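Peer 1: quick one, fold the following:
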Amino acid sequence: MFLVVASASSAAAQLFPLSDVRLKDGPLLEAQDADRQYLMALDADRLLAPFRREAGLPLPKPSYGNWESSGLDGHMGGHYVSALALMWASTGDAAVKQRLDYVIAELKRCQDQLGTGYIGGIPDGKTAWAEIAKGQLKVDNFSVNGRWVPWYNLHKLFAGLRDAHVHAGSEDAKQMLVRFSDWALQLTAKLSDEQVQAMLKSEHGGMNEIFADVAEITGDAKYLALAKRFSHQALLQPLLEQRDVLTGLHANTQIPKVIGFERISETGGDKTWHQAARFFWKTVVDKRTVAIGGNSVKEHFHPDGNFQPMLDEVEGPETCNSYNMLKLSAALYRADAAKGGAYADYYERTLYNHILSAQHPRGGGFVYFTPMRPQHYRVYSQVDQGMWCCVGSGIESHARHGEFIYAHEGDALYVNLFIASTLNWRDQGVRITQSTRFPDESRSRIKINDAGSFALKLRYPSWVAAGAMKLRLNGRAIKVSGKPGEYIEIRRSWADGDTVDIELPMRTQLEPMPGLKNYYAVLHGPIVLAAKTEGPAGERLNFRADDSRMGHIAHGPVCPQESAPVFVSARKDFERRFKPVKGQPLTFTAPGLIQGRNAGRLQLIPFFRLHDSRYMLYWAHTTLAQQSVLRSSMAAAEAERLKLDAQTIDQVAPGEQQPESDHGFRGEGVESGINKNSRWRHARQWFSYELADRELQARKLRLSFSGGDAGRRFDLIVNEQLISEILLSANAQEIYSRDFELPADLVKASAGKLSVKFVAQPGSIAGGLYGLRLLR
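Peer 2: The predicted structure is shown next:
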């Protein structure tokens, strides 16, 4: 059955093809160039190895290690196809196109060899998919039939083939994408809707988005129906009812689903799904987002009323989340560009302060977690080692910087971002040049390079004060009739060489962390400012991540929060205390305001220019009289936690995808969930984790339980030795902990590896387990 699809051409606004936009000198062009070098340094044959292996083809080179050899085999290959396609469209670099064509041709060989339409690097995927097709499902929140998030993995290749077709015009990629989609259609044909929904408990990327895209590409309604089947009702239904159920959920599992909801609305015309996506966006941006535009702690949404984990933990906002939030923002913007100022404000904020800051300017390495914790730091991937999800989304992000600068709707041209660039508006026969040194200078010039009649709509950023934006047309001042958050329209018959000069006065402002009104980030215009700080004397940190399973986390010592510099002022309106440094753009000092170690030498600079250092991004504020009280209260709040962290050799957060995967989670009859903002794991049969104790220092296990599970009986077994028969009892505390001693001879014989297993006794349940720490 075919249908008339509500394609992008009939949407309220369209973004321009990347091939019609070219970046000029500026920080985003520098990021694009660094990304191109990173892309070409990756070895295509090593990325292709998982696909060749699963297709039974010879392997000229072995697979990469890290995530590419531990269950997510092939996910980077999918990202790589997308990144090459986007980079080719953005630059026209022939070497990039040649690499893309090679990868597509080799993937086609794999698909042809298998003969079913399937392509994938999932270890022994053929067996798993055969079981699934028969309805033999074993699903957990991060696995399906024993494979680590297999639909999430496949989504990367689906998206890569789509991008190779859409952005690079590959007809082979289009045919492969349709064959791949037909394989998925056939695979799920005999599954009930309930079984499909059960599969969707496991992270699955934006599979619904992909099938909506295929529906648009082919005009065939069967793919739109499949997109709806792959839409997770456990998230969609609360969003349709405008209910926030995000607390405790794995953040980047949810965002791609919502991009799919919006694409289904855009493609199929169901406005209620658009409203659901918009509600999600507002909930995340308004209630769970920090100054840089990022969200999540340890990959999960924290309670909207408690941002304290942002300051306490080192696993702050995940870069993948922001990559996907920008995609969602662009999709929502297309639906209503005229009122899209909020989406553009968020896009700009996140692009400069999270996406740009998460790429190293030298070598192009990428960041997974960006800590908000005072005086912590980030680690960056290396080309041949880090194969994390944030590397995959990172190589895509910096290949698509031209995507959102401009948009068009009928004869209206929207200027969303102030980025040095050129635009070829083919439909109107008009070329545009935007010249700016933004954000180092607060002005931009739009030059019309051809004649034509159209409306130029210039964004009035929310960070510019009301009445402060100034416009000049061919040197003459014109009235600005609009306010922050809107678009200013200039409609006229343009002559070749016409110019519009835009003045965007920046202000230095303080932005409190939500719910923590005495912690502030400092922004100049949309740019978050931060300061480099030092750790303990003589400290030598390694800012390059290794290829270990958890190498993406900055594991170095944390600095006690009471040692961090603070803002000391009797007044709360202390923006005037920040002074620009002459000759150094976007660089400030704060004489007398900052108190603490080396305070006199601290300068605030754009966070996106701060690398290879500990840093301050959120600052506590106090008065001179209260400074010692503040530091004492910080010390008291941290003492027990830091003591426990120092005693901890290894730990698992039960029910959380990445920590469980990092610790070799296995089990039968397993379930997980959330109880009063805390995640738990239990099993009707058994579950286990693999812990590391390289220096053989382990003395005990600290396990956390809930008083609500009183009466459950299960065995605690370590390395096949029974440690304890556990009977959970009632407890006055909602969540409480118990310690279990480990025999010295067991630890000595462990070779540094401890398998911790929980086995349900007959008629009972093992768990729920709320926390697990291995202690010295």
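
Peer 1: could you use CA atoms for every contact and neighbour count after this?
Peer 2: Noted.

Peer 1: quick one: Gly669 and Gln685 touch, right?
Peer 2: Yes - Gly669 lies in contact with Gln685 (CA atoms under 8 Å); the separation is 5.4 Å.

Peer 1: quick one: which of these two has more around it?
Peer 2: Shown here are Gly669 and Gln685; by other CA atoms under 10 Å, Gln685 has more neighbours (19 against 15).

Peer 1: neighbours of Lys483, just the number please.
Peer 2: The number of residues near Lys483, taken as other CA under 10 Å, comes to 18.

Peer 1: that one: what secondary structure?
Peer 2: Secondary structure, DSSP: H, G, I helix; E, B strand; the rest coil: Lys483 is coil.

Peer 1: quick one, strands of the stretch 651-776 of the chain?
Peer 2: Using DSSP state E, counting those that start in this stretch, the strands of the stretch 651-776 of the chain run over residues 666-675, 678-692, 700-706, 713-718, 721-727, 735-741, 753-760, 766-769, 771-775.

Peer 1: just put those in JSON lines and tack on distance to Glu262.
Peer 2: Formatted as JSON lines, the strands of the stretch 651-776 of the chain follow (distance: least, CA to CA, whole Å):
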{"stretch": "strand 666-675", "distance to Glu262": "27"}
{"stretch": "strand 678-692", "distance to Glu262": "29"}
{"stretch": "strand 700-706", "distance to Glu262": "38"}
{"stretch": "strand 713-718", "distance to Glu262": "45"}
{"stretch": "strand 721-727", "distance to Glu262": "48"}
{"stretch": "strand 735-741", "distance to Glu262": "38"}
{"stretch": "strand 753-760", "distance to Glu262": "42"}
{"stretch": "strand 766-769", "distance to Glu262": "36"}
{"stretch": "strand 771-775", "distance to Glu262": "36"}
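
Peer 1: and this one, please, so the two structures can be compared:
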Amino acid sequence: MYRTSRRSFLKAGATAAAGAAFLRRSSLAAVTDAVSTKLTQFDYADVKLLDGPLLEQFNTNHAFFLGLDEDALLKPFRQAAGLPAPGEDMGGWYSWSKDFDPPHNMTGYVPGHTFGQYLSGLARACAATGDKPTREKVQRLVRNFAPTVSEKFYVNYPLPAYTFDKTNCGLIDAHQFASDPMALAVLGYATDAVLPYLPEKALTRPEMEARPHKNMAYTWDESYTLPENFFLAYRRSGDPRYRQLAQRFLQDDTYFDPLAEGRNVLPGQHAYSHVNALSSASQAYLVLGSEKHLRAARNGFGFVLDTQSFATGGWGPDESFRKPDSGDLGSSLAKTHASFETPCGAYGHFKIARYMMRVTGDSRYGDSMEKVLYNTILGAKPLQPDGRSFYYSDYNNSGSKFYHGDKWPCCSGTFPQITADYGISSYFRSPDGVYVNLFVPSQVSWRQGSARVALEQRTQYPYSPEITMHVHTDRAESFAIYLRVPQWAGSKTMLAVNGKAVSVELRPGSFIPLQREWKDGDRIEYSIDMPLRLESVDAQHLQTAALLNGPLTLFAVDPLDSRFTRAQLLAARQQGAGWRVASSGQPVTFLSFGEIRDQKYRLYHDVTA
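Peer 2: Okay, here's the model as predicted:
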């Protein structure tokens, strides 16, 4: 692929035009998937979030990263390359430090590790908004990152695969979503730089521990997550070396093969990175047509949903998966405040759920996304200018919201990515119409036959059960609008079109098609019955239960030591944004995770008959 020397490229790389000329000399082109899926993903520009909490969180993150100092972001790379490095140290995990002493002092842990994720988040925000200053910032960052690319960066670097994977993601997203003309060429040289420091195959943590290592951090690398973005680099560039690298790092022997056979090998594994790896299996199916990897992804995610999840949809206390039927989830409520690695976990969860939705069209995956959205990530505390980041959701019996002890941790990188992905997670395209996956204020636009169509949602869901959708089209057209009926939906769920009830079975746990000729101004009114229910933490603690209302998991905020009967919890009454529950003492206020600020809270309660 490369027909010019790295030195001449980087010298010419001072201008975007030089990068464009370089890419024009390449005969390679993007490739398509080997398989067709039931559903396809909309482009970022096709979905517009409207006023509501999702848009507010997205805008906050977009503005935050658009304002980050570019010299500070590039400083670790410039320092490693021996180039002038103006700007302040960002500190925390992001900057070089002689104080790094794992696990006692994590300052200087993985310098520059989230640069690619910040680049990715900005590129996706650019695609979603069309914002010119965002595109210009992405392109400046790529242009100024290019001269720093060097093997020197990875000398004595503990997690080369972990950081390069994020760099890879940022560069391919800069190319696709911010039209950067240099990004794929820069990725080529970045790949050259990291290859001498990657293992021969994906390694487990025990395998890394068996190798000589400078300190324990060198045993924490995540080479098994590399294939997803290598496959994406292959699809976007056409360069077969990325396909070969993706196949090289598929962790078949200890992970995907047993998962494909239906064996649950999750217990004891690092939770987020192994959910993230399921997206690599999904890409192996899409690019290679490998049914084995599809089975591995489907079975692995099924084990997460069925054996590892709290009532919030979160999983992985202390960042590890637990042995099913051990009671470990219930026991964790008194042992840890690190219950769910939230921005990272939610990002990984949404990714694999989107893959599974595309392949299967199964509403179960939409239900799981909704649960994680409202009960974890949408309640995350905002990033702070000094790098303090919300990391863990806390399900301890005396829980609270808090920032991670180290600045600029991994969750500061996935946070802007998942909020930029809210739109593409809300709808999916089918040959005969559109699937409405999330009920959020938004508008999706597409071409159906000869018509230009937009579907607009207005709702206060999930604090109110009503969702109104308006069809906008420049001509009448026949197609289907599929509405997700959550598994928990009650018998009073109702659906009407233009004020007339629709005669269709609203079966919980499915997508219901509304097939008709749609005209401009048509209106859908959908009311989802949201019954109160209790959910036990695990089978060994059946009387330890959380209270849910529709998709919302509710947390007691005052007092925390109250005792409840099942009848008292199931008689909760909504009052504004909260719920009031009678107890053995005074009435107790329950709030959703998004409504909690600095209060102490409790998720699970020992419930008596």
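
Peer 1: thinking again about what came up before, name the stretch among the strands of the stretch 651-776 of structure 1 that sits most buried.
Peer 2: The highest mean neighbour count among the strands of the stretch 651-776 of structure 1, using mean count of other CA atoms under 10 Å, belongs to strand 766-769: a mean of 26.

Peer 1: in structure 2, what stretch matches that one?
Peer 2: Alignment of strand 766-769 of structure 1 against structure 2: no match, by TM-score structural alignment.

Peer 1: surely Phe439 of structure 2 meets Tyr461?
Peer 2: Yes - if you go by CA under 8 Å, Phe439 of structure 2 and Tyr461 touch, sitting 6.8 Å apart.

Peer 1: higher neighbour count, the two?
Peer 2: Phe439 (22 against 17).

Peer 1: just give me the match in structure 1 for the more buried one.
Peer 2: Under the alignment (TM-score structural alignment), Phe439 of structure 2 pairs with Phe418 in structure 1.

Peer 1: repeat that for Tyr395 of structure 2.
Peer 2: When structure 1 is aligned by TM-score structural alignment, Tyr395 of structure 2 is paired with Met372.

Peer 1: confirm its match sits in a helix?
Peer 2: No - judged by three-state DSSP, Met372 of structure 1 forms no part of a helix; its state is coil.

Peer 1: what residues are up against it?
Peer 2: Under the criterion of CA atoms under 8 Å, 6 or more residues apart in numbering, the contact list for Met372 of structure 1 reads Met310, Leu311, Glu313, Val314, Gly316, Pro317, Leu617, Tyr618.

Peer 1: now those residues: which count as buried?
Peer 2: Met310, Leu311, Glu313, Val314, Gly316, Pro317, Leu617, Tyr618 (16 or more other CA atoms under 10 Å).

Peer 1: give me the subset of these that lies in helices.
Peer 2: The helices, defined by DSSP state H, take in Met310, Leu311 from the buried ones among the contacts of Met372 of structure 1.

Peer 1: just give me the closest of the buried ones among the contacts of Met372 of structure 1 to Thr253 of structure 1.
Peer 2: Pro317 (14.0 Å; CA to CA).

Peer 1: hmm, that closest one is touching Arg378, no?
Peer 2: No - counting by CA under 8 Å, Pro317 of structure 1 sits too far from Arg378 to count as a contact (11.3 Å).

Peer 1: return every residue with contacts to both of these two.
Peer 2: Common neighbours of Pro317 of structure 1 and Arg378 (CA under 8 Å, 6+ apart) are Phe369, Thr370, Pro371.

Peer 1: okay if I get the residues you listed as a markdown table plus neighbour count and distance to Asp101 of structure 1?
Peer 2: Shown next, in a markdown table, are those (neighbours: other CA atoms under 10 Å; distance: CA to CA, whole Å):
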| residue | neighbour count | distance to Asp101 of structure 1 |
| --- | --- | --- |
| Phe369 | 27 | 33 |
| Thr370 | 25 | 35 |
| Pro371 | 27 | 38 |
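
Peer 1: turn the contacts of Met372 of structure 1 into TSV, including distance to Asp498 of structure 1.
Peer 2: Formatted as TSV, the contacts of Met372 of structure 1 follow (distance: CA to CA, whole Å):
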residue	distance to Asp498 of structure 1
Met310	48
Leu311	50
Glu313	52
Val314	51
Gly316	46
Pro317	43
Leu617	42
Tyr618	44
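
Peer 1: what distance separates stretch 15-30 of structure 1 from the middle of the whole chain?
Peer 2: 22 Å (CA atoms, centre = their mean, to the nearest Å).

Peer 1: in structure 2, what range does that stretch match?
Peer 2: Under TM-score structural alignment, stretch 15-30 of structure 1 corresponds to residues 41-56 of structure 2.

Peer 1: quick check: buried residues in that stretch?
Peer 2: Neighbour-count burial for stretch 41-56 of structure 2 flags 41-50, 53-55 (criterion: 16+ other CA under 10 Å).
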